[in-house]
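1. here are the coordinates; sequence isn't available:
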């Protein structure tokens, strides 16, 4: 058989069964494997891991098969595996990101939210969505309502989603601080639009005390947030009004919305800030498709784009589309300040 045909077959198998990588990750989190290794303080043998997880004796060999795959894809490290010794497992940089006790970079809430049944079920409806002339996205077809409706009416989902949004900021916060001297120079006030619980606004306020930070979000999001701290919370709708400030921050907001809605949001932001000569600007933290940090693949941008197709009316955009949106909203120019992984910080000027 032709070697190219064999390679094609293997590639097709990888695509067909790639979802099992995701399900194996979900299984590892459900079992608490990363936390078990972390709490042990050192790498664990298969027997130790099996014992700590309190799994039935019949599952030990199956646990090895799960760990073998997760080590192969880089989620764990497998050591000392030979015919005469048990394999020993240790954490990698990936698995450390989902350690519950990791306060500085804990992405566990975000990953768990993304692996919720409501999201996973939605992916099965993408083909149906393409064949229907319907405004409902795959998430709505699968769940009978929009993501935002579920978040509004189900307290458990609301908490999981809000915790995920806080978790998603953990790595970006460090970069905002690193590049903040230039970004926040001369800025006395900032509104974080759609800033949720204020995680990023609090980081900005703590590290740049000259910046007064306000979070604008929907009433059900900000109602439980105290207003006696360094961050002020304002209830409102970004489509109608953004409080006045020197600068407006939009982190992972615009990719949720259609081009038309993005232009509406950006126009409200433009109304809220002074002229460029007076220091006014909008700070956008989003992916610019095709633009990534060195050694970072473009693939996550494309996967996130499919997620937006599945769950929202939005998309991940390349620079040409961003330029179009900024121009249509009435801005004069923009600058991509830096790229963080597969996201970028963009300054947009009136």
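-> Noted; the coordinates are in hand. What you see is a predicted model, and the numbers here were worked out from it, not measured in a lab. Numbering: from 1, shown residues only.
2. hey, let's count contacts and neighbours off CA atoms from now on
-> OK.
3. contacts only, for residue 176.
-> With contacts defined as CA atoms under 8 Å, 6 or more residues apart in numbering, residue 176 is in contact with residue 204.
4. for it, give its distance to residue 265.
-> Residue 176 sits at a distance of 22 Å from residue 265 (criterion: CA to CA, to the nearest Å).
5. name the nearest residue to residue 87, sequence neighbours excluded.
-> residue 81 (4.3 Å; CA to CA, 6 or more residues apart in numbering).
6. burial of the one you found, as a residue count?
-> Counted with other CA atoms under 10 Å, the neighbours of residue 81 add up to 12.
7. so how far is residue 208 from residue 61?
-> For residue 61, the distance to residue 208 - CA to CA - is 53 Å.
8. ok, the residue sitting nearest the centre point of the chain - contacts?
-> For the chain, the residue nearest the mean C-alpha position is residue 168 (4.6 Å; CA atoms, centre = their mean). Residues near residue 168 by CA under 8 Å, 6+ apart: 107, 110.
9. mind checking the SS state of residue 337?
-> Put simply, residue 337 is strand when judged by DSSP: H, G, I helix; E, B strand; the rest coil.
10. structure two is appended below for comparative analysis:
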């Protein structure tokens, strides 16, 4: 039986499920992850050294009896979404349901080198939700970002004027850099012949420190906004420079751009890359730029990977007038900035390492 719009009833019901799934997940998905962190659930399970039952968790957290049903509901939903694993254990002569960590929730254990808790605390923040309520207004405001429309300034000026937000942002980027360092450990070939490198927008130097430790002969420089690096202390092989990548970049054999270019328009990226090209010129040997970014490839990537990349593209496009790019878009950008060749290599589940040469 067809409806007036030509759809079968079954198709309409499927459409309703799809719509409602996204509508109801709008707030719950992110905030339930933040809830896990705020209650310390990943830490409790980690320290328990084995899967934990609901009754044990409720006892540790001293949850009121009236809230146990709701807590169970949240845990079951988190397990369905891959943030917990439900297993069966023997407890006091009975077989019970228990919760174990997954790869995703292992990354939410605080205090570990690979904890992404700071990223959650920065991105899943109740104060950030109103930004996205201005999407309609943003659509009709020529050349203004969603941050311009909702906050009254671009994201970088906003962070510069809000100390606590800036701290959260820098901690989030540092936590991501720890994950990046795991990926870079297997990329020794990238640093062969490199004696000096500048990490542009390198924050507190997490990645530069990892490079310096792994390659003691490489002199590392972190270039970032003056307010980011002003109180940071360097070493013999690592120094911090406050500056503006749109004006100049310190000379080096290689320039690292990790999660930088997706923040900017093609015109801005061209300027950044031209400054990078100037920075590696005159060294007497062929320098290179190392770019770590996503490369959109809907034809070959898994659906989940493409979903993340397209989601990131929405955020970059709306929030900062940036973009995630396909290989064709990257190639066009490199050519316009005066580079002769490039090579793309896989790095993490969704990021690629791109080496570009003058």
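-> Thanks, I have the structure now. What you see is a predicted model, and the numbers here were worked out from it, not measured in a lab.
11. superposed, what's their TM-score?
-> Scored by TM-score structural alignment, normalised by the length of structure 1, the superposition of the two chains gives a TM-score of 0.93; 346 aligned residues with a CA RMSD of 2.2 Å.
12. the residue nearest to the centre of structure 1 maps to what in structure 2?
-> Using TM-score structural alignment, the partner of residue 168 of structure 1 in structure 2 is residue 176.
13. mean deviation of the helix or strand where its match lies from structure 1?
-> In this assignment (DSSP states H and E), residue 176 of structure 2 forms part of helix 163-184. Comparing helix 163-184 of structure 2 with its match in structure 1 after superposition yields a mean distance of 1.1 Å (mean CA distance after the TM-score superposition for structure 1).
14. pull the distance from whatever helix or strand comes next after that helix to the chain's centre.
-> Going down the chain from helix 163-184 of structure 2, the next helix or strand is strand 196-200, by DSSP H and E. Averaging C-alpha positions (CA atoms, centre = their mean, to the nearest Å) puts strand 196-200 of structure 2 21 Å from its chain's average.
15. how much does strand 196-200 of structure 2 stray from structure 1?
-> With mean CA distance after the TM-score superposition for structure 1, strand 196-200 of structure 2 averages 0.6 Å from its match.
16. ok so residue 213 of structure 1 is a strand residue?
-> Yes - per three-state DSSP, residue 213 of structure 1 lies within a strand segment.
17. give the closest residue to residue 305 of structure 2 in space, chain neighbours not counted.
-> Closest to residue 305 of structure 2 by CA to CA, 6+ apart is residue 350, at 6.1 Å.
18. the one you found touches residue 297, doesn't it?
-> No - contact status for residue 350 of structure 2 versus residue 297: not in contact, 10.4 Å apart, counting by CA atoms under 8 Å.
19. who's more crowded, those two?
-> Higher neighbour count among residue 350 of structure 2 and residue 297: residue 350, with 17 against 14, using other CA under 10 Å.
20. give the contact list for the residue mapped onto residue 139 of structure 1 from structure 2.
-> Mapped onto structure 2 by TM-score structural alignment, residue 139 of structure 1 lines up with residue 147. By CA under 8 Å, 6+ apart, residue 147 of structure 2 lies in contact with 131, 153, 154, 155, 319, 320.
21. please pull up the equivalent of residue 301 of structure 1 in structure 2.
-> Match for residue 301 of structure 1 (TM-score structural alignment): residue 309.
22. distance of that match from residue 122 of structure 2?
-> 19 Å.
23. residue in structure 1 matching residue 125 of structure 2?
-> Match for residue 125 of structure 2 (TM-score structural alignment): residue 116.
24. what range in structure 1 matches the helix or strand hosting residue 272 of structure 2?
-> According to DSSP H and E, residue 272 of structure 2 maps onto helix 266-279. Using TM-score structural alignment, helix 266-279 of structure 2 lines up with residues 259-272 of structure 1.
25. quick revisit: settle it for me: which of residue 61 and residue 208 of structure 1 has more neighbours?
-> A count of neighbours by other CA under 10 Å puts residue 208 above the other of residue 61 of structure 1 and residue 208, at 18 against 12.
26. what sits against that one?
-> With CA under 8 Å, 6+ apart, residue 208 of structure 1 has these contacts: 180, 184.
27. ok, residue 205 of structure 1 next?
-> Per CA under 8 Å, 6+ apart, neighbours of residue 205 of structure 1: 211, 212, 213, 230, 231.
28. so how many other residues sit close to the fourth one?
-> Residue crowding around residue 230 of structure 1 was assessed by other CA under 10 Å; the count is 16.
29. that one contacts residue 202, correct?
-> Yes - here residue 230 of structure 1 reaches residue 202: they are 7.0 Å apart, a contact under CA under 8 Å.
30. anything in contact with each of the two?
-> Common neighbours of residue 230 of structure 1 and residue 202 (CA under 8 Å, 6+ apart) are residue 213.
31. what's the match for residue 35 of structure 2 in structure 1?
-> By TM-score structural alignment, residue 35 of structure 2 lines up with residue 27.
32. what does residue 162 of structure 2 give?
-> By TM-score structural alignment, residue 162 of structure 2 lines up with residue 154.
33. next, count neighbours for that match.
-> If we define neighbours as other CA under 10 Å, then residue 154 of structure 1 has 10 of them.
34. cool, and the one 10 residues further on?
-> Summarising burial for residue 164 of structure 1: neighbours were counted as other CA under 10 Å, giving 20.
35. give me the element the closest residue to it other than its chain neighbours is part of.
-> In space, and not counting its chain neighbours, residue 164 of structure 1 is closest to residue 110: 3.9 Å by CA to CA, 6+ apart. Assigned by DSSP H and E, residue 110 of structure 1 falls within helix 108-114.
36. cool, residue 99 of structure 1 as well?
-> Using DSSP H and E, residue 99 of structure 1 falls within no helix or strand.
37. which one in structure 2 is aligned with it?
-> For residue 99 of structure 1, the residue aligned by TM-score structural alignment is residue 109.
38. verify the stated contact: that match with residue 43.
-> Yes - between residue 109 of structure 2 and residue 43 there is a contact at 5.1 Å, judged by CA under 8 Å.
39. higher neighbour count, the two?
-> More crowded of residue 109 of structure 2 and residue 43, by other CA under 10 Å: residue 109, with 23 against 18.
40. which residues touch the more buried one?
-> 42, 43, 46, 115, 117.
41. you'd agree the fourth one is in a helix?
-> No - when classified by three-state DSSP, residue 115 of structure 2 is found to be coil rather than part of a helix.
42. what residues are up against the closest residue in space to it that isn't next to it in sequence?
-> Of all residues not flanking residue 115 of structure 2 in the chain, residue 107 sits nearest, at 4.8 Å (CA to CA, 6+ apart). Residue 107 of structure 2 makes contact with 114, 115, 116, 117 under the criterion CA under 8 Å, 6+ apart.
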